[in-house]
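J.: Okay, predicted coordinates and the sequence, questions at the end:
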Amino acid sequence: MADRNTDASQDGALAYTYLVDHPQMLPTLSALLHAQWGDRAFCASRAGIEKRFIARMHRDAVPFTLIALEPASPDRLVGTASISLHELPEFSDRRFWLSEVCVDPAMRGRGMGRRLVEMCQSRAAELGVARLNLYTFSQTKFYESLGWQQDASVVLEGLRHAVMSIDLSH
């Protein structure tokens, strides 16, 4: 990802790129996240989501956001994932986080989430990140299949979340 803006997916059907290169997609991204997690405080406000993602509009530094677009319909954002900073106050010693991995429900099951996570991990490693963290309510097995390990838990909004990490230094 270091020298490219986009990368073809394994099936060639999607284009992966940085949000910073497509700022016009911000309202679509906020709508996707709001539809997925709008009942949770962190995504209750589309304006709040957009403000958070404006701060992630980087390519060559953390934080950054990747998006997946349909090449035949480049205004159709179908997935996203970010590397962000200091996600949880309870874990202030953990600086780098994989966050807000989300795929359009109609596009799930095609490997897009996996590809977004792998691309985020690769780019974070290129930028010198040695260890990434994440928290998830329901996707622990998915992340374990990608090499992540649960090393803590946290209760957020009354729901227990697994806190996981992966070593990128190898």
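T.: The structure has been received and is ready for your questions. Residues are numbered from 1 along each chain as shown.
J.: C-alpha only now, for contacts and for neighbours.
T.: Noted.
J.: Show me what the longest helix seen in the chain packs onto, helices and strands only.
T.: What stands out as the longest helix in the chain, according to DSSP state H, is helix 112-126. Under the contact criterion of 3 or more CA pairs under 8 Å, 6 or more residues apart in numbering; DSSP states H and E, helix 112-126 touches strand 64-70, strand 73-85, strand 96-103.
J.: got the buried residues for the second one?
T.: I take that to be strand 73-85. Within strand 73-85, the residues that count as buried by 16 or more other CA atoms under 10 Å are 77, 78, 79, 80, 81, 82, 83, 84, 85.
J.: Number of residues surrounding residue 102?
T.: By other CA atoms under 10 Å, 21 other residues sit near residue 102.
J.: Surely it and residue 77 touch.
T.: No - with contact defined as CA atoms under 8 Å, residue 102 does not reach residue 77; the gap is 10.7 Å.
J.: For those two, list the residues in contact with both.
T.: Shared contacts of residue 102 and residue 77, defined by CA atoms under 8 Å, 6 or more residues apart in numbering, are not found at any residue.
J.: Excluding sequence neighbours, find me the nearest residue to the residue nearest to the spatial centre of the chain.
T.: Compute the mean C-alpha point of the chain, and by CA atoms, centre = their mean the closest residue is residue 81, 1.9 Å away. Spatial nearest neighbour of residue 81, excluding adjacent residues (CA to CA, 6 or more residues apart in numbering): residue 101 at 4.2 Å.
J.: alright, now check it against this:
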Amino acid sequence: MSNKPTLTLLKHCPEHIPEIAKWHYHEWGALFPEKSEADFASDLAATLNDAELPLSWVLLLDEQVVGTASILLQDMQTNLDLSPWLANIYLAPAARGKGLGKWLVTQVMTKAQQLGLTKLYLFTENKPEFYQQLGWQPLKQELYEGKLVTIMHWQA
């Protein structure tokens, strides 16, 4: 990494919501077939908080937004008994392969602890090993919108 990454609340730079919504829609639209790109944008707008959930952060590198992360109360139409969720872990293609994903997830896990959260959940279609090396444990697998996903949990 040439320059040090920084994490800032989306609340401080909401002008990036349209670009981020486009990223998220292209990455995960198939898992949420009822949602449009505009729905993704309005979901992001609902996270413009600073001390209460839901929250979203942007990863900045060289003052450019290159990634996102959120902690949401719900992230699936199923498993409504589980909350809160680490979600929207996304890196722009040019930012991948540089260790930024691990840095981003670790930072948000620390933020969760600072907020008093002792447990988080997530679901991933194809990256359970990535999260396991950061201390996450698989909970179960299920078919979600036609895709096999792994639901994982982390305990602070």
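T.: Good, I have the coordinates. Because the structure is predicted, anything quoted here is derived from the model rather than measured.
J.: on that earlier part again, run through the residues that contact the aligned residue in structure 2 for the residue nearest to the centre of structure 1.
T.: Residue 81 of structure 1 maps onto residue 69 in structure 2, with residues paired by TM-score structural alignment. Taking CA under 8 Å, 6+ apart, we find residue 69 of structure 2 in contact with 56, 57, 58, 59, 86, 87, 88, 89, 90, 104, 105, 108.
J.: same deal with residue 40 of structure 1?
T.: By CA under 8 Å, 6+ apart, the contact set of residue 40 of structure 1 is residue 157.
J.: switch to 6 Å and redo it
T.: Under the criterion of CA atoms under 6 Å, 6 or more residues apart in numbering, the contact list for residue 40 of structure 1 is empty.
J.: Which residue in structure 2 occupies the aligned position of residue 41 of structure 1?
T.: When structure 2 is aligned by TM-score structural alignment, residue 41 of structure 1 is paired with residue 32.
J.: Repeat that for residue 106 of structure 1.
T.: In structure 2, residue 106 of structure 1 lands on residue 94 (TM-score structural alignment).
J.: I'd like to know how many residues surround that match.
T.: 8.
J.: Same check on residue 67 of structure 1?
T.: Residue 67 of structure 1: 26 neighbours (other CA under 10 Å).
J.: which one in structure 1 is aligned with residue 10 of structure 2?
T.: Using TM-score structural alignment, residue 10 of structure 2 pairs with residue 19 in structure 1.
J.: now its match: how far from residue 69 of structure 1?
T.: Look at residue 19 of structure 1 and residue 69 of structure 1: by CA to CA, to the nearest Å, they are 10 Å apart.
J.: Same drill for those two, tell me which one is more crowded.
T.: Ranked by neighbour count (other CA under 10 Å), residue 19 of structure 1 and residue 69 place residue 19 first, with 26 against 21.
J.: Which residues are in contact with the more buried one?
T.: With contacts defined as CA under 6 Å, 6+ apart, residue 19 of structure 1 is in contact with 65, 66, 67.
J.: Mean per-residue distance, the next helix or strand after the longest helix of structure 1 versus structure 2.
T.: Downstream of helix 112-126 of structure 1, the first helix or strand assigned by DSSP states H and E is strand 131-136. Its aligned residues in structure 2 lie a mean 0.4 Å from strand 131-136 of structure 1 after superposition (mean CA distance after the TM-score superposition for structure 1).
J.: Could I get the buried residue list for strand 131-136 of structure 1?
T.: 131, 132, 133, 134, 135, 136.
J.: Same check on stretch 106-121 of structure 2?
T.: So stretch 106-121 of structure 2, judged by 16+ other CA under 10 Å, has buried residues 108, 109, 112, 119, 120, 121.
J.: do you know how far residue 129 of structure 1 is from residue 27 of structure 1?
T.: Separation of residue 129 of structure 1 from residue 27 of structure 1 (CA to CA) stands at 29 Å.
J.: picking up where we left off before, my reading is that the match of residue 106 of structure 1 is in a strand; is that accurate?
T.: No - read with DSSP: H, G, I helix; E, B strand; the rest coil, residue 94 of structure 2 is helix and lies in no strand.
J.: Not counting its neighbours along the chain, what's nearest residue 113 of structure 2?
T.: residue 156 (6.8 Å).
J.: For that neighbour, the count of nearby residues, please.
T.: Neighbour tally, residue 156 of structure 2, other CA under 10 Å: 12.
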